[in-house]
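1. all I have is the shape, not the residue letters:
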């Protein structure tokens, strides 16, 4: 293809990419299905975990879906992200005594935008002595209040918080989590799963959200209804400090995870496709040259681009133009050494990341990407092969989309059956820890609803089961065929 594309070619490529993304599970309908399924699964896990550990010293946690998994746009090779928020612990701008929750106060003096130090306001006199769980949480935070200022304030250490919480979560010899990466806990290598679990505390500081709510917007997204809804949502503080601060070990980062998830859910079908395409492109082409371009940065870029786009730019035929606009925005931010966080614009997501020769090389590379126009997307091998296939076999995609979407819906039904059965059994039977993980799959398959859902999935994925059996194919080989076909759900 030529280095630059005509308007007609860009529109044709846009429509072709829309068809491809629809066929491989990235229609708005399927994205919403996965997002709701993740929320449902985490609710069941929350009930199970809190019931299982209710007699231990572990505090109860609320499970919050996060990242691309919670948004329903997780790519095939991405991690699964979620947050745990401590119940009955809150951080506010101005602390107050309270008998029903442990109260922390935010102290943002001498911290970079988007970060805060926290002080324990509650004391033992605040609680009824019969509320042992509240006292445990108070003591849990008290032992981490190590740094005392000249004014007498004692800051809670984010580093100690991570260490002590990690030890607590690995009680009973389970050893699920083995290391930390930033604010996230990651599982031991032998578990063979890609999960980031972030422990957080609810934050109800109003300053940042008020600024976000009241700033001027000139286009259709986000709508006033969504802005109003987001303005009333909670924030979170997570245990990671500003890497350029001398007080890093005592600082916490402020984030608005549920607000960002709500913003993603408010994106139109075309906007969501632009988000998915930019994620695919960033991971394959851009990040090797632009190390700063994490999935979180990509999301912030999409938010800014969509807020700055007129409604006429958001049609399916303009999909390629939206990607070009996003690349131009990234280049502009690199030139100015400032990529503002969407919820907290004062927080610079490029702070200290791009400078010197690297900056010059990145600007040159992004300029080349813009020069190539929409054809740059075809340098992503998966997208190139899909576009080629859509040209050579256009009738294949509608058939595949129908099969794939129905397979995913049945799989979600099966997942719900498994979680429903698991919660009832774990809460009522309270099995021992040693036998928990080994016995669960076998016990789930004794449940009639689970069996029916699995059979429905198997027949849908392997409709040629009868002919395979008649041809002498073994049960083991048929099961392998079933697994290989399921992998088609995650081509992109």
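-> Yes, it's here. Just so it is clear, the structure is predicted and the values come from calculations on it, not from any experiment.
2. from here on, just use CA atoms for contacts and neighbour counts.
-> OK.
3. quick one: the strands in the protein?
-> Applying DSSP state E to the chain gives strands spanning 61-65, 80-92, 102-107, 115-120, 145-148, 154-156, 177-181, 184-187, 195-203, 235-238, 251-255.
4. and the third one, what does it pack onto?
-> Spelled out, that is strand 102-107. Applying 3 or more C-alpha pairs under 8 Å, 6 or more residues apart in numbering; DSSP states H and E, one finds that strand 102-107 contacts strand 80-92, strand 115-120, helix 132-142.
5. what residues does the longest one touch?
-> Applying C-alpha atoms under 8 Å, 6 or more residues apart in numbering, the external contacts of strand 80-92 come out as 59-70, 74, 100-106, 118, 134, 194-205.
6. please apply the same query to the shortest one.
-> When contacts are defined by C-alpha under 8 Å, 6+ apart, strand 115-120 is touched by residues 91, 103-109, 111, 141-142, 145, 153-156, 241-242, 250-254.
7. hmm, 6 Å instead?
-> Strand 115-120 has contacts (C-alpha atoms under 6 Å, 6 or more residues apart in numbering) with 104-108, 154-156, 251-254.
8. likewise for stretch 157-173?
-> 144, 239, 249-250.
9. tell me which of the residues you listed is nearest to residue 411?
-> Proximity of these to residue 411 (C-alpha to C-alpha) peaks at residue 239, which lies at 35.2 Å.
10. contacts only, for the closest one.
-> Contacts of residue 239 by C-alpha under 6 Å, 6+ apart are 158, 183, 252.
11. among the residues you listed, which ones are buried?
-> 158, 183, 252 (16 or more other C-alpha atoms under 10 Å).
12. how close does the last one sit to residue 203?
-> Taking C-alpha to C-alpha, to the nearest Å as the measure, residue 252 falls 11 Å from residue 203.
13. what do you get for residue 182?
-> To residue 203, residue 182 is 19 Å away according to C-alpha to C-alpha.
14. picking that back up, as JSON lines, the strands of the chain with distance to residue 31 would be great.
-> Below are the strands of the chain laid out as JSON lines (distance: least, C-alpha to C-alpha, whole Å):
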{"stretch": "strand 61-65", "distance to residue 31": "14"}
{"stretch": "strand 80-92", "distance to residue 31": "15"}
{"stretch": "strand 102-107", "distance to residue 31": "36"}
{"stretch": "strand 115-120", "distance to residue 31": "32"}
{"stretch": "strand 145-148", "distance to residue 31": "42"}
{"stretch": "strand 154-156", "distance to residue 31": "39"}
{"stretch": "strand 177-181", "distance to residue 31": "27"}
{"stretch": "strand 184-187", "distance to residue 31": "25"}
{"stretch": "strand 195-203", "distance to residue 31": "20"}
{"stretch": "strand 235-238", "distance to residue 31": "24"}
{"stretch": "strand 251-255", "distance to residue 31": "23"}
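15. got another one to weigh against that:
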């Protein structure tokens, strides 16, 4: 993505003024009008800027309330923290940070760290974006998960093993912090996460992580020349710091001893500061992966797509991203994805030396197929949108029922999140849920009213679904 790679734009409308491959078979006016229409549809589907920022605020507030009573820090991560998905639309990603442990990069003075923290020194002489952890200082307070993951490095030192740490986490009850969540089923660990299914429909990925101080990495990121984000947001991302998750580089012989450097809170802040068009490009790219590419073993992840969009935002003036240019940037993102697959190379936005496509598991057959599939999509032009199930249904559906349903769906999600916030307030106050709580009962009563309205309309239109819980899950997918 060369800076300013697609030419000039009209700063009033954000429309593209120089033709590229997208406009070789379609007029510029046609592409721009389709772009605006898709933006409108995506807003109605719950991907608009207002709804996105509302979600972010509610999840952050729930985290704040929970952290007031938890012994370790709880962080909502992933698409929920970014405000880009509805309740059941994707997994809920949670991070648990051990409060009494800190990891330091070389050069940080040990004596500047509070004495009640157990300290590990980061050895970064491994694959970029990863490290090993050498014990530097113990404390009187022990942690069973940490203690059982310590190993002799053969040179008189003690290393913290990421694989043993993960094993200890998966066998502990640490992940089951929310006693209000019933019927929980634990699954086999995937990467650094412990997947859970709650009540058969709510999927969670829980990761136990360690706090990390690596200012030199963040300062190198902050010092890059850029169009985006603003200096204020850059400074905030730096202050949010980093964490280490228990997963090594896939191609490393010693991956069981390695940890990966992550910037989850900083990246969530960056994504929440994408403008409306940039966020919708990210969502559309994720839909294309899910509905068209369909990787079976996470060879291509939404994380790769996020990095594509972040690089787009950094390297191009914000005036070029508008509702008129949505399809242009979608095609630009697809071209970058095709290049990443073809070359097996995608630099990590925060640490460019780390290649996100390294050891991704794409075999030659998939390599050829996906490059060909994306080439076909690029040739298809705006028509590729019709291959995305959610967008296609919204286009085919009548405008009035679609708008009515959209309003009910968003209201239902708001009620759900407000209910979660109220429950978190009870936990913060260390109280049992009060069955007579006015606010909680009001939220649940209105939720029932909305579902009754939807069920009645479904019956009128010939649908036979009667269970309100089934309707709620289907609407919030």
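-> Received it, and whenever you're ready, just let me know what you need. Keep in mind that what you see is a predicted model, and the values were worked out from it rather than measured.
16. let me see the TM-score of these two.
-> The TM-score (TM-score structural alignment, normalised by the length of structure 2) is 0.83; 440 aligned residues with a C-alpha RMSD of 3.2 Å.
17. out of the contacts of stretch 157-173 of structure 1, who's nearest residue 408 of structure 1?
-> Using C-alpha to C-alpha, the contacts of stretch 157-173 of structure 1 come closest to residue 408 of structure 1 at residue 239, 35.5 Å.
18. aligned partner of residue 286 of structure 2 in structure 1?
-> Taking TM-score structural alignment for the superposition, residue 286 of structure 2 sits opposite residue 279 in structure 1.
19. give the contact list for residue 36 of structure 2.
-> Taking C-alpha under 6 Å, 6+ apart, we find residue 36 of structure 2 in contact with 323-324.
20. from residue 272 of structure 1, how far out is whatever residue of structure 1 lines up with it?
-> Aligning on TM-score structural alignment places residue 36 of structure 2 opposite residue 15 in structure 1. Using C-alpha to C-alpha, residue 15 of structure 1 is found at 14 Å from residue 272 of structure 1.
21. likewise residue 264 of structure 1?
-> In terms of C-alpha to C-alpha, residue 264 of structure 1 sits 8 Å off from residue 272 of structure 1.
22. where is the longest helix in structure 1?
-> Secondary structure assigned by DSSP state H gives helix 396-429 as the longest helix of structure 1.
23. check which helices and strands that one is in contact with.
-> Counting contacts by 3 or more C-alpha pairs under 6 Å, 6 or more residues apart in numbering; DSSP states H and E, helix 396-429 of structure 1 packs against helix 448-461.
24. how far off helix 396-429 does the helix it packs on point, in degrees?
-> Calculated by axes from the mean of the first three to the mean of the last three C-alpha atoms, to 10 degrees, helix 448-461 of structure 1 forms an angle of 160 degrees with helix 396-429.
25. for helix 448-461 of structure 1, give me every contacting residue.
-> 410, 414, 417, 445.
26. any idea what residue 241 of structure 1 aligns with in structure 2?
-> Per TM-score structural alignment, residue 241 of structure 1 is aligned with residue 248.
27. gap between that match and residue 340 of structure 2?
-> Distance from residue 248 of structure 2 to residue 340 of structure 2, by C-alpha to C-alpha: 22 Å.
28. which one's more surrounded, the two?
-> Neighbour tally, residue 248 of structure 2 and residue 340, criterion other C-alpha atoms under 10 Å: the higher count belongs to residue 248, 27 against 20.
29. just give me the match in structure 2 for residue 61 of structure 1.
-> Checking with TM-score structural alignment, residue 61 of structure 1 has residue 72 as its match.
30. report the central residue of structure 1.
-> For structure 1, the residue nearest the mean C-alpha position is residue 67 (1.0 Å; C-alpha atoms, centre = their mean).
31. how about it, what does it touch?
-> Taking C-alpha under 6 Å, 6+ apart as the contact definition, residue 67 of structure 1 lies against residue 81.
32. try 10 Å this time
-> Counting by C-alpha atoms under 10 Å, 6 or more residues apart in numbering, residue 67 of structure 1 makes contact with 73-74, 78-83, 196, 257-258, 260-261, 295-296, 299.
33. now residue 252 of structure 2
-> Counting by C-alpha under 10 Å, 6+ apart, residue 252 of structure 2 touches 126-127, 258, 359.
34. of the residues you listed, which stay in contact in structure 1?
-> Comparing the contacts of residue 252 of structure 2 with structure 1 on both residues aligned by TM-score structural alignment, their matches' C-alpha atoms under 10 Å, the contacts found in both are 126-127, 258.
35. which one of these is nearest to residue 29 of structure 2?
-> Scanning these for proximity to residue 29 of structure 2, where the rule is C-alpha to C-alpha, the winner is residue 127, at 47.1 Å.
36. count the neighbours of residue 214 of structure 1 for me.
-> That count, for residue 214 of structure 1 with other C-alpha under 10 Å as the rule, works out to 11.
37. please say which position in structure 2 it maps to.
-> By TM-score structural alignment, residue 214 of structure 1 lines up with residue 223.
38. likewise for residue 301 of structure 1?
-> Using TM-score structural alignment as the criterion, the counterpart of residue 301 of structure 1 in structure 2 is residue 308.
39. ok, that match to residue 297 of structure 2 distance?
-> 20 Å.
40. do the same with residue 317 of structure 2
-> Distance, residue 317 of structure 2 to residue 297 of structure 2, using C-alpha to C-alpha: 36 Å.
41. these two: which is more packed in?
-> Of the pair residue 317 of structure 2 and residue 297, residue 317 is the one with more neighbours under other C-alpha under 10 Å, namely 16 against 10.
42. could you find the counterpart of that one in structure 1?
-> Checking TM-score structural alignment: residue 317 of structure 2 goes with residue 310.
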